[in-house]
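> After the sequence you'll find the predicted model.
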Amino acid sequence: MTPPPDAGAERVFEINGVSLGLPEGLANASIIDKLADGSYEADEARAVDRCVRPGLRVLELGAGLGYVGTLAALKSEPENILSVEANPELLPVIRANHARNGVEEVSLMHGAVVGHAEEGATARFHIAGGFTGSRLGARGGRQVEVPLIGFHELIRAQRPHVVLMDVEGAEAGYFDRAWKCPLRFCVMEIHPKQYDAAVIKKIVDRMSAMDMTYDPVTSRGKILGFRKVWSEGV
């Protein structure tokens, strides 16, 4: 069982003008190397640069260290950003990094986002070593109980123009019906090891039904981006 990180010591990294504090023991060597060379969440950062503009509301699912949410807040306004993170150990790190970069007004919500959740529902959440790869449904390792958040209720409340998600396979449950929001861009990391091609087709078909099309600028590898198809004259 991996012990929780030591909150008493941290390293600080600078990426794209964002300062990120990392508590000792929280991340594995691979993440630390990417933080050091500036490649940490590079595709997600590129997506923020492409998609986020002043005044746009952003929903971020899977906040990590708070890097992408900070970038989005600096491009729009902090009060327009809602970040959701399931791993409770990351919450104080995210808040500290938001404050470190002057975007403490970003809304941060704790919970695992699923397609549908009853009020007060919880589930066991697996915390992976190095924090990336933590997810619902995995067996073994360190497990914590986390609140469940219904995706469509979250969409209706935030009404985002931009949705950014990295939720380790949970995205498969978000595409059962149309999203009630003024969506312009959606960028997600897909997880084909956790579901088959039929689920990816369902994601693409749902996006198409919502007048969203493949965005080659934000897509790369497992990062799949979509943008709104605007009607003529809009």
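Thanks, I have it. Not measured: the values here are computed from a predicted model.
> CA only for contacts and neighbour counts going forward, please
Fine.
> the strands in the chain, which residues?
6-15, 18-24, 58-61, 81-85, 107-110, 112-114, 122-127, 135-136, 142-150, 162-165, 185-189, 212-214, 223-228 (DSSP state E).
> Tell me which of the ones you listed lies nearest to residue 38.
strand 6-15 (5.5 Å; C-alpha to C-alpha).
> and that closest one, what other elements does it pack with?
Judged by 3 or more C-alpha pairs under 8 Å, 6 or more residues apart in numbering; DSSP states H and E, strand 6-15 is in contact with strand 18-24, helix 29-37.
> got JSON lines for the strands of the chain, with distance to residue 39 too?
Below are the strands of the chain laid out as JSON lines (distance: least, C-alpha to C-alpha, whole Å):
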{"stretch": "strand 6-15", "distance to residue 39": "8"}
{"stretch": "strand 18-24", "distance to residue 39": "13"}
{"stretch": "strand 58-61", "distance to residue 39": "19"}
{"stretch": "strand 81-85", "distance to residue 39": "21"}
{"stretch": "strand 107-110", "distance to residue 39": "24"}
{"stretch": "strand 112-114", "distance to residue 39": "26"}
{"stretch": "strand 122-127", "distance to residue 39": "23"}
{"stretch": "strand 135-136", "distance to residue 39": "23"}
{"stretch": "strand 142-150", "distance to residue 39": "28"}
{"stretch": "strand 162-165", "distance to residue 39": "18"}
{"stretch": "strand 185-189", "distance to residue 39": "16"}
{"stretch": "strand 212-214", "distance to residue 39": "24"}
{"stretch": "strand 223-228", "distance to residue 39": "15"}
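> okay, now the one to match up with it:
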Amino acid sequence: MTDESQPRDPFVISKGMKFPKDGHFITGKLRAALRENRYEAKEAQCILKLVRDEDTVIELGAGIGFMSTLVATRRKLKNVFAFEANPALIPYIQAVHEANELTNAHVTHGILGKRNGSTNFYVRSNLLSSSMEPIEGDTPENTEEVKVDVLNASHVFKEIKPTILIADIEGAEAHLLPYLDLTGLRGAMIELHPQYIGPEGVNAVFRAMMDAGLAYYSRGSTHKVVCFRRAW
């Protein structure tokens, strides 16, 4: 028998990190993947081969705050700046950072683009399936259309001066990365979405990295998760 007087652990533990047990976010397969250290496993393998103490990391597409928390707990970073379009995820990411006692992890609600402005974002009842594009089956009952700020990416990069880039932005990588000055980066981890960007988009991402002096790093790359480093 269990002792009902004992408080339950309020966190799911993954790779030594704490994730608050919030039923809106951490459910079913996601909870199991966290507990079994399978969640973002390829991405974790890649980024830990790139990031070093004193790096400044920028993350585009913060999700539940897993990657920003991982790099901030495994390395003595200057800062990690995470950007997330889904407004519903922002309080949860902040709670994850707080639970792991991070003072150098920052999250901003917004996306990066070529110029300041706003765009539509579709928040769904399954929050992790929310996206910038409407999909078949969206209804007023399961989807809320909200406006999200678009921040000038060039200005953000100049202000933050990142040395490491993490990007999982659902196909926008093919349009955004070639536009940016990436020469200040020492490394980058990009999750490609070839189903959206096609071979031309994949080539555009690789070309942007090459133009910035970054080379494909096979030891950290797995399938669609690709690593780039300035030096091996």
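Thanks, I have it. Note that the structure is a prediction, hence the values are computed from the model and not measured.
> What mean distance separates the longest helix seen in structure 1 from the matching residues in structure 2?
For structure 1, the helix with the greatest residue count under DSSP state H is helix 197-209. Mean deviation of helix 197-209 of structure 1 relative to structure 2 after superposition (mean C-alpha distance after the TM-score superposition for structure 1): 1.0 Å.
> Which positions in structure 2 sit opposite that helix in the alignment?
Counting by TM-score structural alignment, helix 197-209 of structure 1 falls onto residues 199-211 of structure 2.
> hmm, back to that, looking at the strands of structure 1, which is nearest to residue 34 of structure 1?
Going by C-alpha to C-alpha, the one of the strands of structure 1 nearest residue 34 of structure 1 is strand 6-15, 10.0 Å.
> Between strand 18-24 and that closest one, find me the angle.
Counting by axes from the mean of the first three to the mean of the last three C-alpha atoms, to 10 degrees, strand 6-15 of structure 1 lies at 150 degrees to strand 18-24.
> Just name the most buried of the helices and strands packed on strand 6-15 of structure 1.
strand 18-24 (a mean of 19; mean count of other C-alpha atoms under 10 Å).
> Touching it from outside, list them.
5-14, 65-67, 70-71, 93, 96-97, 100-101 (C-alpha atoms under 8 Å, 6 or more residues apart in numbering).
> superposed on structure 2, where does it end up, distance-wise?
Looks like 1.3 Å for strand 18-24 of structure 1 (mean C-alpha distance after the TM-score superposition for structure 1).
> Let me know the angle separating that strand from helix 29-37.
With the same axes, to 10 degrees applied, the angle from strand 18-24 of structure 1 to helix 29-37 works out at 150 degrees.
> quick one: contacts for residue 113 of structure 1?
Residue 113 of structure 1 sits next to 61, 84, 86, 148, 149, 150, 151, 170 when contact means C-alpha under 8 Å, 6+ apart.
> Can you tell me which of the contacts of strand 18-24 of structure 1 are buried?
For the contacts of strand 18-24 of structure 1, a burial check counting by 16 or more other C-alpha atoms under 10 Å picks out 5, 13, 65, 66, 67, 70, 71, 93, 96, 97, 101.
> In these, find the pair that's most separated.
5 and 71 (24.8 Å).
> What does residue 122 of structure 1 correspond to in structure 2?
Per TM-score structural alignment, residue 122 of structure 1 is aligned with residue 118.
> what number of residues lie near the nearest residue to that match once chain neighbours are set aside?
In space, residue 118 of structure 2 comes closest to residue 149 once its chain neighbours are excluded; the distance is 4.4 Å by C-alpha to C-alpha, 6 or more residues apart in numbering. Residue 149 of structure 2 has 17 neighbours, counted by other C-alpha atoms under 10 Å.
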